[in-house]
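*Asks:* no FASTA, just this:
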């Protein structure tokens, strides 16, 4: 099998020159580049894919940074990204930042080293220099920064949360607890505002003790509800994710409460398991695959140098299922 040494011998140049001609052709003369290309054809040498792509200054790879690979929500978004990427001849490299800025930086560096062409970040936990203005092709999806220059695909989290709580109020609930995600997270800040706005507009006093912070896990939903269960008269619960809602549902059941007879529960996301829970979970549907597809389409436009939308807001839908009903006075066991 012909090697790069065979190409160098035929072209009458060093192997280093052959590498430069393939990877950074602008750093060799036109005459040398042509000699190398002729030698490659004559020898039958096949440069690897990375070398060919680097010669064209592209890797045909996009990195997707997720904050937690165990969260099922992100799997659906990534599926949407990949469906568009594969159709356009791109590969998707998935990077789990594990909620750390340091790990996110590892994946960001793949673009500067030309191992990837761009970044789609599903997390706002990014280095400060990126927040101040990304110097690499980048798209934010799901989590985002307000007044930020990076193109963003998102939902209106505040409005979606507000409508979910308004629904609970409309069927008679007045004492509505809340399990949030981390309150320094931009999505959670917006959803908390929506929750409070719905209460305020209905002239229901908000109680800071009615909000318990979770971390989007089953366990945190379970533990948060155990902390909230002492609240007098709570008849409904709004959770910032389906996963936490199902954790809370398990806790409620263990306390002897029936859902929705004793406690109505609303989640957020509409993961597949929400529909198959018992009872089926009322939830806010996010267009998860559409978020991913839109993010990749905007990334492709950025890579081509085309003008892109700065802020793309996709619609949500409240899906009413069996976990909600008009209230009956809440009692804990």
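*Replies:* In hand now; what should we look at? Computed from a predicted model, the values in this text were never measured in an experiment. Residues are numbered from 1 along each chain as shown.
*Asks:* every contact and neighbour count from this point should use C-alpha atoms.
*Replies:* Fine.
*Asks:* can you give me the strands for the stretch 201-333 of the chain?
*Replies:* Assigned by DSSP state E, counting those that start in this stretch, the stretch 201-333 of the chain shows strands spanning 211-213, 236-239, 264-269, 282-285, 311-314, 317-319.
*Asks:* closest one to residue 35 among these?
*Replies:* Residue 35 sits nearest to strand 311-314 of all the strands of the stretch 201-333 of the chain, at 48.2 Å, using Cα to Cα.
*Asks:* rebuild the strands of the stretch 201-333 of the chain as JSON lines, extending it with mean neighbour count and distance to residue 181.
*Replies:* Output for the strands of the stretch 201-333 of the chain, formatted as JSON lines (neighbours: other Cα atoms under 10 Å; distance: least, Cα to Cα, whole Å):
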{"stretch": "strand 211-213", "mean neighbour count": "21", "distance to residue 181": "6"}
{"stretch": "strand 236-239", "mean neighbour count": "28", "distance to residue 181": "8"}
{"stretch": "strand 264-269", "mean neighbour count": "27", "distance to residue 181": "11"}
{"stretch": "strand 282-285", "mean neighbour count": "24", "distance to residue 181": "15"}
{"stretch": "strand 311-314", "mean neighbour count": "15", "distance to residue 181": "21"}
{"stretch": "strand 317-319", "mean neighbour count": "17", "distance to residue 181": "19"}
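*Asks:* redo those strands as a markdown table? Include distance to residue 61.
*Replies:* Shown next, in a markdown table, are these (distance: least, Cα to Cα, whole Å):
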| stretch | distance to residue 61 |
| --- | --- |
| strand 211-213 | 37 |
| strand 236-239 | 36 |
| strand 264-269 | 28 |
| strand 282-285 | 30 |
| strand 311-314 | 23 |
| strand 317-319 | 33 |
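*Asks:* A further structure is provided below for comparison with the first:
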């Protein structure tokens, strides 16, 4: 059904129907407005969004750049963002950079050229090795955008993220409170901002307790399951280590596999804490104690800030969320 069909049934002009269905000011009586809406609803009328967007010089689309859709954290974040944007009648274009800086630049330009009304972006890990280039690119954007989860701390732009340093501290402090002193850490490469901050939180808690920190108690990995599996052996072989904190859950799951192969029991022989609270961890026999980052809350807050910027072009908003330690099955009291 088209506007002219509704107009004919309601005995009014097409302009009158358009004003009513778009909630525009009109002198049409309340009774006639109700009749127009009833006719539209009964006949399943859907507005021509292309024509509407053309008139408003918008596309009704938002771009979302994710670094790794295979990572359940980012796929969960993408779902949260898409769900929230749909409530506001936006179509979401979700693209995956594969944690590549060159892919990221290409996708960013592709979305801009596609005329998206706004963009949400989680930076690739490689982009932290090309910070000056990426910052220059972002500063030159005319399209409203927000950095989500991974950010450049000194860049003035819309951003929302969790306090990663606090999360690393909470995990380590919990172990310390249970009597652990020799605590290992599987970290990310130093240039990865979030992972490095989680490691700094670990150091904060250890120094606060005035515990010595052996350089051999920390190993570098890549935020992936295989990385956790391969890098954990050097820690699991050290008899003095009683607990390990991982910079994310995927690496912690890799540690659990390696421990099983080495016949090391968790938490009886060694305690383990992850980071992210990935949902599929719930199906495991031993559920991982972890630091929770609420993906839904992150997505909702990111959409709120972006839509606010798109409508008002006001001051840039920086929103820092607080993580939460979830105690499950992989830590024991010494």
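*Replies:* Good, I have the coordinates. Bear in mind the structure is a predicted one, so any value in this text is a computation, not a measurement.
*Asks:* circling back to that earlier point, between the strands of the stretch 201-333 of structure 1, which gets nearest to residue 91 of structure 1?
*Replies:* From those, taking Cα to Cα, the stretch that ends up closest is strand 311-314, at 23.7 Å.
*Asks:* and that closest one, what does it pack against?
*Replies:* strand 152-155 (3 or more Cα pairs under 8 Å, 6 or more residues apart in numbering; DSSP states H and E).
*Asks:* burial of residue 91 of structure 1, as a residue count?
*Replies:* Neighbour count for residue 91 of structure 1, taken as other Cα atoms under 10 Å: 18.
*Asks:* for it, give me its contacts.
*Replies:* 60, 61, 62, 82, 85 (Cα atoms under 8 Å, 6 or more residues apart in numbering).
*Asks:* widest-spaced pair of those?
*Replies:* 60 and 82 (12.5 Å).
*Asks:* can you give me the helices for the stretch 51-200 of structure 2?
*Replies:* Taking DSSP state H, counting those that start in this stretch, the helices of the stretch 51-200 of structure 2 run over residues 72-87, 101-113, 131-139, 164-177, 193-208.
*Asks:* got a markdown table for those helices, with distance to residue 20 of structure 2 and mean neighbour count too?
*Replies:* Formatted as a markdown table, those follow (distance: least, Cα to Cα, whole Å; neighbours: other Cα atoms under 10 Å):
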| stretch | distance to residue 20 of structure 2 | mean neighbour count |
| --- | --- | --- |
| helix 72-87 | 21 | 18 |
| helix 101-113 | 33 | 17 |
| helix 131-139 | 40 | 13 |
| helix 164-177 | 49 | 23 |
| helix 193-208 | 49 | 20 |
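*Asks:* and the contacts of residue 91 of structure 1, which is closest to residue 205 of structure 1?
*Replies:* When these are compared against residue 205 of structure 1 (criterion: Cα to Cα), the nearest one is residue 82, at 45.1 Å.
*Asks:* without its sequence neighbours, what residue ends up closest to that closest one?
*Replies:* residue 92 (6.3 Å; Cα to Cα, 6 or more residues apart in numbering).
*Asks:* middle-most residue in structure 1, spatially?
*Replies:* residue 122 (3.1 Å; Cα atoms, centre = their mean).
*Asks:* which residues in structure 1 does the longest helix along structure 2 match up with?
*Replies:* For structure 2, the longest helix by residue count, based on DSSP state H, is helix 295-312. Aligning helix 295-312 of structure 2 against structure 1 (TM-score structural alignment) gives residues 288-305.
*Asks:* contacts only, for the equivalent of residue 169 of structure 1 over in structure 2.
*Replies:* Superposed on structure 2 with TM-score structural alignment, residue 169 of structure 1 falls opposite residue 176. Residue 176 of structure 2 makes contact with 206, 209, according to Cα under 8 Å, 6+ apart.
*Asks:* distance of residue 287 of structure 2 relative to residue 122 of structure 2?
*Replies:* When distance is defined by Cα to Cα, to the nearest Å, residue 287 of structure 2 is 28 Å away from residue 122 of structure 2.
*Asks:* my error: substitute residue 175 of structure 2 in the last question.
*Replies:* In terms of Cα to Cα, residue 175 of structure 2 sits 31 Å off from residue 122 of structure 2.
*Asks:* mind checking how far residue 118 of structure 2 is from residue 98 of structure 2?
*Replies:* Distance, residue 118 of structure 2 to residue 98 of structure 2, by Cα to Cα: 21 Å.
*Asks:* again with residue 280 of structure 2
*Replies:* In terms of Cα to Cα, residue 280 of structure 2 sits 21 Å off from residue 98 of structure 2.
*Asks:* the two: which is more packed in?
*Replies:* A direct count of neighbours by other Cα under 10 Å for residue 280 of structure 2 and residue 98 places residue 98 higher, at 18 against 9.
*Asks:* coming back round to it: these two touch, right, the residue nearest to the centre of structure 1 and residue 67?
*Replies:* Yes. Residue 122 of structure 1 is in contact with residue 67 according to Cα atoms under 8 Å; the separation is 6.9 Å.
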